[in-house]
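> Whatever this is, show me its structure:
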Amino acid sequence: MAGKKWAELSKPVQVGLVVLGGAEAALKVCSLIDLARRPAGRVRGPKALWALGLMTVNSLGAVPLIYLTKGRR
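As a prediction, this is how the structure comes out:
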């Protein structure tokens, strides 16, 4: 089954996708800034692994939220 093209989506769906994409991007940026500024001793797990996950996984904001709630000491 092929997905719809952008122009075939209704305006509310387009707006919703843009808003959700922007929210995920903002969460990722905030998480990466926090990770860069936080000393390694105050992060649960390796900072490099968190950074890799934050930059590569598209998770509808789940990975940044997990980092912000569980990944910091």
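> hey, let's count contacts and neighbours off CA atoms from now on
Will do.
> So which bits of whichever helix in the chain runs longest are buried?
Counting by DSSP state H, the longest helix found in the chain is helix 11-37. By 16 or more other Cα atoms under 10 Å, the buried positions in helix 11-37 come out as 24-25, 27-28, 31-32, 35.
> Out of those residues, flag the one nearest to Arg72.
Leu35 (8.7 Å; Cα to Cα).
> So the residue lying closest to the closest one once chain neighbours are set aside versus Thr69, what's the distance?
Nearest residue to Leu35, sequence neighbours excluded (Cα to Cα, 6 or more residues apart in numbering): Lys47, at 7.0 Å. Using Cα to Cα, to the nearest Å, Lys47 is found at 15 Å from Thr69.
> please give me the structure for this one as well, since I'd like to look at both together:
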Amino acid sequence: MTKKMTWNEMSPSQQTGVLVTGSIQLALAATAWIDLAKRPAERVNGPKALWAAIIGINFVGPIAWFIWGRRR
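The predicted model follows:
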């Protein structure tokens, strides 16, 4: 089993990568949750509560929302 690196053991470029990736994830999730909250239930494929939980799954959830969750 590999040892997990601590923040201080990462190089500056690795730290930047973690921060950029985390920022993208948070922005995607926030945008998807806002869109879900503003969208009427009849324009959502499935229950809104289920989609709210799915959006919380890293990268996959928000992308799934934008591809399959919304009715046009």
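> hang on, the earlier thing: map the residue nearest to Leu35 of structure 1 across to structure 2 for me.
Using TM-score structural alignment, the partner of Lys47 of structure 1 in structure 2 is Lys48.
> looking at it, that match is touching Ala41, isn't it?
Yes: Lys48 of structure 2 lies in contact with Ala41 (Cα atoms under 8 Å); the separation is 6.7 Å.
> of these two, who's got more company?
The neighbour count for Lys48 of structure 2 versus Ala41, taken as other Cα atoms under 10 Å, is higher for Lys48 (18 against 14).
> Point to the residue nearest the middle of structure 2.
Ala29 (3.6 Å; Cα atoms, centre = their mean).
> wait, what's in contact with that one?
55-56, 59, 61-62 (Cα atoms under 8 Å, 6 or more residues apart in numbering).
> Likewise for Leu32 of structure 1?
Counting by Cα under 8 Å, 6+ apart, Leu32 of structure 1 touches 51, 54.
> counterpart of it in structure 2?
Using TM-score structural alignment, Leu32 of structure 1 sits opposite Trp33 in structure 2.
> Show me what Leu65 of structure 1 aligns to in structure 2.
By TM-score structural alignment, Leu65 of structure 1 lines up with Ile63.
> what's the distance between its match and Thr2 of structure 2?
30 Å.
> Over to Leu50 of structure 2?
Taking Cα to Cα, one finds Leu50 of structure 2 at 35 Å from Thr2 of structure 2.
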